[in-house]
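# Predicted structure and sequence below. I'll ask about it afterward.
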Amino acid sequence: MRWLSLFTLFLLIAATLAGAHLVTLYHQQMTAPLDLEQAEVLLVEPGQGFRQIVGEMEARGWVRYPWMVEIHARRAGVADRLQAGEYEILPGLTVTAVLDRMVRGQVIRHRLTVPEGWTARQFFDAVQGHPALRPLPEGTDLGALMADLGRPGQHPEGWFLPDTYLFSRDTPGQQILRQAHEGLTQVLDQAWQNRMEDHPVESPYELLILASIIEKETGQPQERGLVAGVFVNRLRQGMRLQTDPTLLYALEPGETRLTRAELRRDHPYNTYTRDGLPPTPIALPGKASILAAARPTETDARFFVSRNDGTHEFSQTYAEHRAAVIRYQLGGDASRYGGGQR
């Protein structure tokens, strides 16, 4: 019987060693850093099962024993909680850390930066062309989008807030546009409520139009309030705005230069021939321009001209403005001055 006892002891020792080896393998499998030379991206599709996900990890060489990962996930209660999305897998992460990221939904955040001064069309096209966004349904245009946003028939220009938008892969593009529209509406409403007393514009929409002009005329943030102040003074005094960006907005696609004939051609966006504001915004104004339009810097200036370095010379009288134009735009040659208040 002694041989039976020795055999039993041998089996116990073997089982103990095997168990210890399995524990070591389990520990290494779940806690050892992944052998990656650089970050990789793992895409978990909606509806993808746990075993499919672990199978992909095995195929990439991250996992040697998928069944160990499944045992860990079942015991930890996370096997059915992995979220779909796009995950960045960094060198040094462990399998446990990767699973934790999936449970938390720590997906890659893509971005779309919309600069101040873009048009609604540029924003719309950028959304439709972004590789991580789900495009709007075929045939959807800006008119249909505005109707979906609750503004049927409304001109789309100006109604989206420039900002940097973060999102996960396969986010509907319409969601970003809606977020930008809601952001703009909130900023505009707040600015309208806090506008200066006796403001010459009569509605939030007119304030938005004014803000878009300020956006296109301003090269330096510190001048934004002064530019707004000049336009408010002009509106109060019944002067025409005479601002080139409104004419540029009305040019045919691809045209970028204003001619003398264009300055004389009468149309709703020609602020040299028409009084007051143009009929719609001419760009997407940022928050700073909207706030400046609502509460401009107090100034007696009614004119400004570019110094050709990104800044402007502001003048109170036409004589001062004429001298500034000759100095900065005409190289000091007064004979070239063709008149006009801007």
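Structure's in. What do you need?

# hey, let's count contacts and neighbours off CA atoms from now on
OK.

# which stretches of the chain form helices?
2-31, 50-59, 66-76, 95-104, 120-129, 142-148, 173-193, 204-217, 224-237, 244-249, 260-264, 287-294, 318-328 (DSSP state H).

# The first one vs helix 95-104, what angle?
By that I understand helix 2-31. With axes from the mean of the first three to the mean of the last three Cα atoms, to 10 degrees applied, the angle from helix 2-31 to helix 95-104 works out at 50 degrees.

# tell me how far helix 2-31 is from the chain's mean position?
58 Å (Cα atoms, centre = their mean, to the nearest Å).

# Spit out the contact partners of Arg109.
Taking Cα atoms under 8 Å, 6 or more residues apart in numbering as the criterion, Arg109 is in contact with 166-169.

# Dump those residues to TSV, plus neighbour count and distance to Thr140.
As requested, the contacts of Arg109 are arranged in TSV below (neighbours: other Cα atoms under 10 Å; distance: Cα to Cα, whole Å):
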residue	neighbour count	distance to Thr140
Leu166	14	23
Phe167	18	21
Ser168	17	22
Arg169	20	21
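
# and the two most separated of these?
Leu166 and Arg169 (10.0 Å; Cα to Cα).

# okay, pairing it with this:
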Amino acid sequence: MSTNDKNAKKDMIREKMLERQGEAKIARRIVFIISLILFIGVGATLGGGYYYIKTALEPVDPSNQTEKSIEIPIGSSVTGIAQILEDHGIIKDARVFKYYVKFKNESGFMAGEYAMTPSMTIPDIIDSLKTGKILEEVVFKITIPEGKQLKQIAEIIAKHTEQNPEDVFNTLNDQAFVESLMSKYPDLLTEEILAENVKYPLEGYLFPATYPFYKEDPTIEEIVTVMLDKTKAVVDLYAGQMTERDYTPHKLLTMASLIEEEATEQVDRDQIASVFYNRMDIGMPLQTDPTVLYAQGEHKDRVLYKDLEIDDPYNTYKYPGLTPGPIANAGTVSIEAALHPAETDFLYFLATASGEVLYSKTLAEHNQKKAEHIQ
């Protein structure tokens, strides 16, 4: 074979090798793209599934306290009960409820006629079905609004039970009483509520809701237990999110209470939360007026400069970070804002007389808005 023929053969072999390498490269690229598409698809499916299940386990409408009469026939299966609850708007998804019950190994549901509301949590519903809390005539109801402090809650309880408000308040702060509740709710009422600077251990732990009672003279412990059951059920819904943020129930309820006390009806609470977190990230005091009033133990329409000088651990003008404990009770909207603050650069906010909240990134911008809107 001549030299030219040998060179031509080598060139042909080289071209085929390059062609095969090119084809292999294209094949690898196709496999990579297909794998990536499959991975994204599976991830989206899993992510979407997690979100759907999480949402399905939340109350249908946390603010709807309207009672519905739910009849559970004798011999009903979990599947049948779940479908009845979904049909009446008490749960969002019968299948998710059924699998949740099986996962938690719950059983012993009782037939009967129940009074349930769309605001009930899944644990509340399960507890009701297991304990046979059937539809009875409501003797009275106690409504605890959002943003109420323990002293105010004591007054509300006293009003409905014909007791002395001071006696109720003293009972709520009695050490033996508090410790007995701590033994019942060890995951909710931890040693944090007995820290040295905490003013009132149960502050922020009596969830805002309407509570029906079926006898005329429930004890303070019975009333508070119903409220703590609700608080625990709500807080348990956010267990995973609390872990991600490294929050205990005490820290969560403390931050949520600050948001609750600063928020107006027109404000997006996640924006308020973003200001608090942005300040803490740079070591800036929270400087929120409701904490000053709480430190003083009084309600005022306006906080004066001299009020800011009070030396108290709850005064966030003097002490950075969160207050030692909650300063009021908080609803689910504020709790969720504490866990999911908006992403902003704001360090200041100002509530106008109309209820609108204005946000600023700098003190100069904040002072300008203050001069324009606050007389």
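Perfect, I can see it now. Not measured: the values here are computed from a predicted model.

# Could I get the TM-score for this pair?
Here the TM-score for the pair of chains, by TM-score structural alignment, normalised by the length of the first structure, is 0.58; 225 aligned residues with a Cα RMSD of 3.0 Å.

# any residues in contact with both of Leu166 and Arg169 of the first structure?
109-110.

# pull the longest helix from the second structure.
helix 3-56.

# Toward the C-terminus, what is the element adjacent to that helix?
Counting by DSSP states H and E, the next helix or strand C-terminal to helix 3-56 of the second structure is strand 68-72.

# so that next one aligns onto which residues of the first structure?
Alignment of strand 68-72 of the second structure against the first structure: no match, by TM-score structural alignment.

# And stretch 335-348 of the second structure, by the same measure?
Against the first structure, stretch 335-348 of the second structure falls on residues 290-303 (TM-score structural alignment).

# now stretch 41-54 of the second structure
So stretch 41-54 of the second structure sits over no part of the first structure, by TM-score structural alignment.

# which other residues reach that stretch?
Counting by Cα under 8 Å, 6+ apart, Val96 sit against stretch 41-54 of the second structure.

# Quick one: map Ile209 of the first structure onto the second structure.
Match for Ile209 of the first structure (TM-score structural alignment): Thr254.

# cool, and Glu182 of the first structure?
Using TM-score structural alignment, Glu182 of the first structure pairs with Asp229 in the second structure.

# Tell me how many other residues surround that match.
For Asp229 of the second structure, the count of nearby residues is 16 (other Cα atoms under 10 Å).

# Ok, the one 4 residues further on next?
For Ala233 of the second structure, the count of nearby residues is 17 (other Cα under 10 Å).

# Do I have it right that it meets Pro123?
Yes: contact criterion Cα atoms under 8 Å: Ala233 of the second structure and Pro123 qualify, at 6.3 Å.

# I'd like the distance between the nearest residue to Pro204 of the first structure once chain neighbours are set aside and Ala292 of the first structure.
In this structure, Pro204 of the first structure finds its nearest non-sequential neighbour in Trp192, 5.9 Å apart by Cα to Cα, 6 or more residues apart in numbering. Using Cα to Cα, to the nearest Å, Trp192 of the first structure is found at 11 Å from Ala292 of the first structure.

# what does Arg236 of the first structure give?
For Arg236 of the first structure, the distance to Ala292 of the first structure - Cα to Cα - is 16 Å.

# Same question for Ala180 of the first structure.
20 Å.

# go on, Glu215 of the first structure?
Taken as Cα to Cα, the span from Glu215 of the first structure to Ala292 of the first structure is 10 Å.

# Report the set of residues contacting both of the two.
Joint contacts of Glu215 of the first structure and Ala292 (Cα under 8 Å, 6+ apart) are Arg224.

# the more surrounded of these two?
When neighbours are counted by other Cα under 10 Å, Glu215 of the first structure and Ala292 differ, and Glu215 comes out ahead with 29 against 24.

# quick one: contacts for the more buried one?
With Cα under 8 Å, 6+ apart, Glu215 of the first structure has these contacts: 116-117, 224, 283-286, 289.

# can I assume Thr246 of the first structure is in contact with Pro278?
Yes: between Thr246 of the first structure and Pro278 there is a contact under Cα under 8 Å: 7.4 Å.

# which residues are common contacts for the two?
With Cα under 8 Å, 6+ apart, Thr246 of the first structure and Pro278 have common neighbours 269-271.

# check contacts around Leu248 of the first structure.
Leu248 of the first structure is in contact with 256-258, counting by Cα under 8 Å, 6+ apart.

# try Tyr348 of the second structure
Tyr348 of the second structure neighbours (Cα under 8 Å, 6+ apart): 275, 359-363, 366.

# Now for these, which sits with the most neighbours around it?
Highest count within these by other Cα under 10 Å belongs to Val275, 24 neighbours.

# distance of the equivalent of it over in the first structure from Gln242 of the first structure?
Using TM-score structural alignment, the equivalent of Val275 of the second structure in the first structure is Val230. Per Cα to Cα, Val230 of the first structure is found 11 Å from Gln242 of the first structure.

# now do Lys287 of the first structure
24 Å.

# do the same with Glu298 of the first structure
20 Å.

# again with Leu9 of the first structure
Counting by Cα to Cα, the gap from Leu9 of the first structure to Gln242 of the first structure is 100 Å.

# Show me which of those two is the more surrounded one.
Gln242 (22 against 12).

# Would you mind finding the match for the more buried one in the second structure?
Using TM-score structural alignment, Gln242 of the first structure lines up with Gln287 in the second structure.

# looking at it, that match is touching Tyr317, isn't it?
Yes: with contacts counted by Cα under 8 Å, Gln287 of the second structure reaches Tyr317, the gap being 4.4 Å.

# Turn the shared contacts of Thr246 and Pro278 of the first structure into a markdown table, columns for neighbour count and distance to Thr16 of the first structure.
A markdown table is the format used below for these (neighbours: other Cα under 10 Å; distance: Cα to Cα, whole Å):
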| residue | neighbour count | distance to Thr16 of the first structure |
| --- | --- | --- |
| Tyr269 | 23 | 87 |
| Asn270 | 26 | 89 |
| Thr271 | 22 | 90 |
